[in-house]
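Colleague: Sharing a sequence plus its predicted fold:
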Amino acid sequence: MDQLVDVNTLFGPLPGASTDLSMDELPKLMARHSISVCCAMSTVGMLLDHTKGNAATIAACRDYPGLAPVATVNPIRYFGGDGPVEQFIEEGFKLMRFFPEAQGWPLRFAPFDSLLHSLSARHLPLMVDVHTPGMITEISEMMRGVDCRVILAGVSDRQAAEAIAVLRAHRGFYVETSGLAAAGAIKLLVAGAGADRVLFGSAAPAQPLGSAVAAVRHSGLSEADQALVLGDNARAILNL
């Protein structure tokens, strides 16, 4: 049986969410859908205070086997230095995540650029939410000369052409699948950039985990490509 890895899950308060995002819900969903590892992050870090959010994330992941901790920093409140990234590595965080639109900062932002170089020096992968056409291109231009693996989160079918162009040009870029809900979108991305560049992500519990798994299972990909997307790629990139 495939060892499924979900690189995009959240827990905690989320205004407007129609489902239960409590920490207790995520392990239940994992068991129900045979997910072996979820990369998880507290929404407190995204919405309120990244220090408190990261503390909540690492505490939850210590209590629940199968959860891999994801850190975040709001660049608006980052004043330089390598301390945050070094601390994340010491505490066992597997990934660092950024939310420019939700937090109201532009990609071309000096504190974010400083963080990118700090991440690169310590080889910690990053995930960036990119919901608007043009954002993928912009982040790819910023990453020229920066040696860091970048996972693009929330990519929709209308961004598929942009994503494929960037993935072809930059070996360190990947796309997670939570935004690829349109029929044929996942297969199109795999055909254009390769199955080794696509990672399974659900955005659960805010979005249905079962539907996200089914979208890959019924995408028309070969079993070998499904195995890459559903877990093998994430294990290699995140050292799981």
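Modeller: Arrived safely, thanks for sending.

Colleague: Going by C-alpha atoms from here, please, whenever you check contacts or count neighbours.
Modeller: OK.

Colleague: Make sure I have this right: Ala40 is in a strand.
Modeller: Yes: per DSSP: H, G, I helix; E, B strand; the rest coil, Ala40 lies within a strand segment.

Colleague: what's the burial count for the nearest residue in space to it that is not next to it in sequence?
Modeller: Counting by C-alpha to C-alpha, 6 or more residues apart in numbering, Thr9 is the residue found nearest to Ala40 once chain neighbours are left out, at 4.9 Å. For Thr9, the count of nearby residues is 24 (other C-alpha atoms under 10 Å).

Colleague: Provide the secondary structure category for Thr9.
Modeller: Using three-state DSSP, the structure places Thr9 in strand.

Colleague: That one against Phe200, yeah?
Modeller: No: Thr9 is beyond contact range of Phe200, at 10.7 Å (criterion: C-alpha atoms under 8 Å).

Colleague: could you list every residue that touches the residue nearest to Ala40?
Modeller: Shown in contact with Thr9 (C-alpha atoms under 8 Å, 6 or more residues apart in numbering): Cys38, Cys39, Ala40, Met41, Gly201, Ser202, Ala203, Ala204, Pro205.

Colleague: From Lys28, how far out is the last one?
Modeller: This points to Pro205. 10 Å (C-alpha to C-alpha, to the nearest Å).

Colleague: okay, these two: which has more neighbours?
Modeller: Using other C-alpha under 10 Å as the criterion, Pro205 and Lys28 rank with Pro205 on top: 22 against 11.

Colleague: Sticking with Leu152, tell me its helix or strand.
Modeller: In the assignment (DSSP states H and E), Leu152 maps to strand 150-153.

Colleague: ok, residues contacting that strand?
Modeller: Here strand 150-153 makes contact (C-alpha under 8 Å, 6+ apart) with 8, 125-131, 136, 172-179.

Colleague: how about 6 Å then?
Modeller: The contact list for strand 150-153 (C-alpha atoms under 6 Å, 6 or more residues apart in numbering) reads Leu126, Met127, Val128, Asp129, Val130, Phe173, Tyr174, Val175, Glu176.

Colleague: can I get those in TSV with secondary structure?
Modeller: As requested, the contacts of strand 150-153 are exported to TSV (three-state DSSP):
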residue	secondary structure
Leu126	strand
Met127	strand
Val128	strand
Asp129	strand
Val130	coil
Phe173	strand
Tyr174	strand
Val175	strand
Glu176	strand
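
Colleague: take the one below as the second:
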Amino acid sequence: MYRIIDVHTSFGKRVDNDPRFTAATLGMELDRHRIAAALTFSQQGIAYDPRAGNNETIALTSRDPRFVPLAVINLRDHPGWEQELNRTITAGIRGLRMCPGAHNYPLESATFQRLVALLGRIQIPLLISSLDCMTGWELPERAARLTADAGFPLILLDTYYGNMSEVMEVMRRYPHVYAETDGLATVDAVGIMAETVGADHLLYGSAAPIHPMQKSLNQVLETSLSDKQKAAILGGNAMRLFGIRESNLQGRPFLESLEPVHFNQPVIDVHSHLGYWHLPCRDEDYDPVPMLERMRRLGITHSMVSSYESMRYDIAAGNRKVMDAIHGHPELHGYVEIDPWHLDLSCAEMDRYYDRPNVAGCEMELTHIPCPTGSPQVRALMREVARRGKPILFMAASANDAAIERELALEHPNLSIIHAHGASPDWCRTVKDAPNLYVEYCYSRPSHHNLREAIDILGPARVVFGSDQTLLSPFGQVGLYRDAIQTDAEAVPILNGNARRIFGL
């Protein structure tokens, strides 16, 4: 029996009253994923009025014991912030959620130092997003240094692969610093952090209902950590830091198994990579064995694979290495990476490999190889891709290029184009009349709501599964799709049927 405490949830949505972001919806997500309790706060406290937002939080947690209250304080509200801190402490809040970037004040300020002194007497956790700064690297060390002698826990939210190295170094230097796991989306990132800073310094968080809860759960459950370590991350550490007793959780749901959740049918992954990542990842490079083992655990029967090296440095070398790596593994199918700035080379690469039975098609990634989506170079290369008759995995230069992607699809109606890394509902509406344009949703901080809307707008026949491994964890991406797909009738085409048709499997 494993109790889960989610330390990173909120409710409310700025401007509109979208029912997907209400406290009621958050409560349904807790029950759906068997979460025993959740730390939470009202988004109104960040976006508009901390006092009104805190009132909403206190009212919610008073009527629903599944929720544990966090207060939001804005230090620019003088002298109101100190009065609000005292008021919410009296009302029973268990932690403080601060937003120095969103509220536009520096941590080095005298006002923040006064807050730290007050929290030193109160001894409740302080939660700050590690990304509430320019790059994600500036805030963690500053916050840790400025709170080091105060005695209360500092919990860094939203750590991800871009600042994970810095957060781990900060945690090694400052033992009062903890990290929440929602953004740890790369392969075995939770395991890597646990090895580096200790499982006792990690706290499960989901950022629900904005982000998918099963994704963040699977990121913890995928690791090779012991059950004791997983249980500590999922709930034990939060119970210790926030003073939640086991008696408070009697009658609440719990997990019976610490195995990651997956689908009970085959999955085809249309988006994966081999190569070196300059990030805190396991160094798998072009070794396909770890990828194949993850595929086996998740029931992924086929993966379409390209080279990250080809996107970043050397197209021909990366294509050669990925084709060598997948040789002898019928579950793996190669993408030839192509570059619109090098038309002749791209055509030569396609012609070199397209007659091989395990080559699925090509990939054009215009964020790694910058080129405008509607440029003559892209249009010329797309004509060559269409002429050769194999599908393309395509990443536009901008999320606002839906109209251009629609044009490209309609110009080449016999070419299957898979849009990579998800899209907004507006994108889906724009391309709805281009039946050969598909979309997959792998992303480090994805929206299961956007994926759900894509299914509703385009239909399940236009959505496919992608993971982005070996960068992103396929366990997390399976969790994303689990939280968006509602029926088996949707699951079959999305998970395997569409890809079988597109790639002729």
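Modeller: Arrived safely. Since we're looking at a predicted model, the values are computed, not measured.

Colleague: What does the TM-score come to for these two?
Modeller: TM-score for the superposed chains, counting by TM-score structural alignment, normalised by the length of the first structure: 0.94, backed by 240 aligned residues with a C-alpha RMSD of 1.9 Å.

Colleague: any idea how far the residue nearest to Ala40 of the first structure lies from Phe99 of the first structure?
Modeller: 14 Å.

Colleague: what do you get for Leu199 of the first structure?
Modeller: Relative to Phe99 of the first structure, and taking C-alpha to C-alpha, Leu199 of the first structure is found at 18 Å.

Colleague: And Thr137 of the first structure, by the same measure?
Modeller: Taking C-alpha to C-alpha, one finds Thr137 of the first structure at 16 Å from Phe99 of the first structure.

Colleague: of the two, who's got more company?
Modeller: Taking other C-alpha under 10 Å, Thr137 of the first structure and Phe99 do not tie; Phe99 has more neighbours (21 against 14).

Colleague: Nearest spatial neighbour of the more buried one, chain-adjacent residues omitted?
Modeller: Asp129 (5.4 Å).

Colleague: Can you show me the helices along the first structure?
Modeller: Secondary structure of the first structure (DSSP state H): helices located at 25-32, 43-47, 50-63, 83-91, 100-103, 110-122, 135-142, 160-169, 185-193, 209-217, 223-227, 233-238.

Colleague: Show me what the third one is packed against.
Modeller: Read it as helix 50-63 of the first structure. strand 35-42, strand 67-72 (3 or more C-alpha pairs under 6 Å, 6 or more residues apart in numbering; DSSP states H and E).

Colleague: how about the shortest one, aligned to which bit of the second structure?
Modeller: Aligned by TM-score structural alignment, strand 67-72 of the first structure corresponds to residues 67-72 of the second structure.

Colleague: cool, and stretch 205-221 of the first structure?
Modeller: With TM-score structural alignment as the criterion, stretch 205-221 of the first structure aligns to 209-225.

Colleague: Buried residues, the matching stretch. List them.
Modeller: By neighbour count, with 16 or more other C-alpha atoms under 10 Å as the criterion, the buried positions of stretch 209-225 of the second structure are 209-223, 225.

Colleague: what's the span of that stretch, first residue to last?
Modeller: The first and final residues of stretch 209-225 of the second structure sit 27 Å from each other (C-alpha to C-alpha).

Colleague: show me where the stretch 351-500 of the second structure has strands.
Modeller: 359-365, 392-395, 417-419, 437-439 (DSSP state E, counting those that start in this stretch).

Colleague: Using TSV, lay out those together with distance to Gly95 of the second structure.
Modeller: Listed next are these as TSV, based on distance: least, C-alpha to C-alpha, whole Å:
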stretch	distance to Gly95 of the second structure
strand 359-365	43
strand 392-395	41
strand 417-419	41
strand 437-439	40
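
Colleague: Asn237 of the second structure: which of those is closest?
Modeller: Closest approach to Asn237 of the second structure among these (C-alpha to C-alpha): strand 437-439, 38.5 Å.

Colleague: What range does the closest one cover in the first structure?
Modeller: The aligned range for strand 437-439 of the second structure is empty, by TM-score structural alignment.

Colleague: same question, stretch 394-405 of the second structure
Modeller: Aligning stretch 394-405 of the second structure against the first structure (TM-score structural alignment) gives no matching residues.

Colleague: which residues touch the residue nearest to Phe99 of the first structure?
Modeller: By C-alpha under 6 Å, 6+ apart, the contact set of Asp129 of the first structure is Phe99, Ala153, Gly154.

Colleague: how far away is the closest residue to the last one other than its chain neighbours from Ala161 of the first structure?
Modeller: With C-alpha to C-alpha, 6+ apart as the measure, Gly179 is the residue that lies nearest to Gly154 of the first structure, at 4.6 Å, once sequence neighbours are left out. Using C-alpha to C-alpha, we find Gly179 of the first structure at a distance of 14 Å from Ala161 of the first structure.

Colleague: Between the two, which is the more surrounded one?
Modeller: For Gly179 of the first structure versus Ala161, neighbours defined as other C-alpha under 10 Å are more numerous around Gly179 (22 against 14).

Colleague: what's the counterpart of the more buried one in the second structure?
Modeller: In the second structure, Gly179 of the first structure lands on Gly183 (TM-score structural alignment).

Colleague: In contact with its match, which residues?
Modeller: Asp158, Thr159, Tyr160.

Colleague: Likewise for Phe67 of the second structure?
Modeller: Here Phe67 of the second structure is in contact with Ala37, Ala38, Leu39, Thr61 (C-alpha under 6 Å, 6+ apart).

Colleague: can you tell me which of these lies nearest to Leu118 of the second structure?
Modeller: Here the nearest of the contacts of Phe67 of the second structure to Leu118 of the second structure, counting by C-alpha to C-alpha, is Leu39; it sits at 21.4 Å.

Colleague: Contacts only, for that closest one.
Modeller: Leu39 of the second structure neighbours (C-alpha under 6 Å, 6+ apart): Val7, Phe67, Val68, Pro69.

Colleague: What is the nearest of the residues you listed to His271 of the second structure?
Modeller: His271 of the second structure has its nearest neighbour among the contacts of Leu39 of the second structure in Val7, at 31.2 Å by C-alpha to C-alpha.

Colleague: and the closest one, what does it touch?
Modeller: Counting by C-alpha under 6 Å, 6+ apart, Val7 of the second structure touches Ala38, Leu39, Gly205.

Colleague: Apart from its chain neighbours, what residue comes closest to the first one?
Modeller: So the one you mean is Ala38 of the second structure. Asp6 (4.5 Å).
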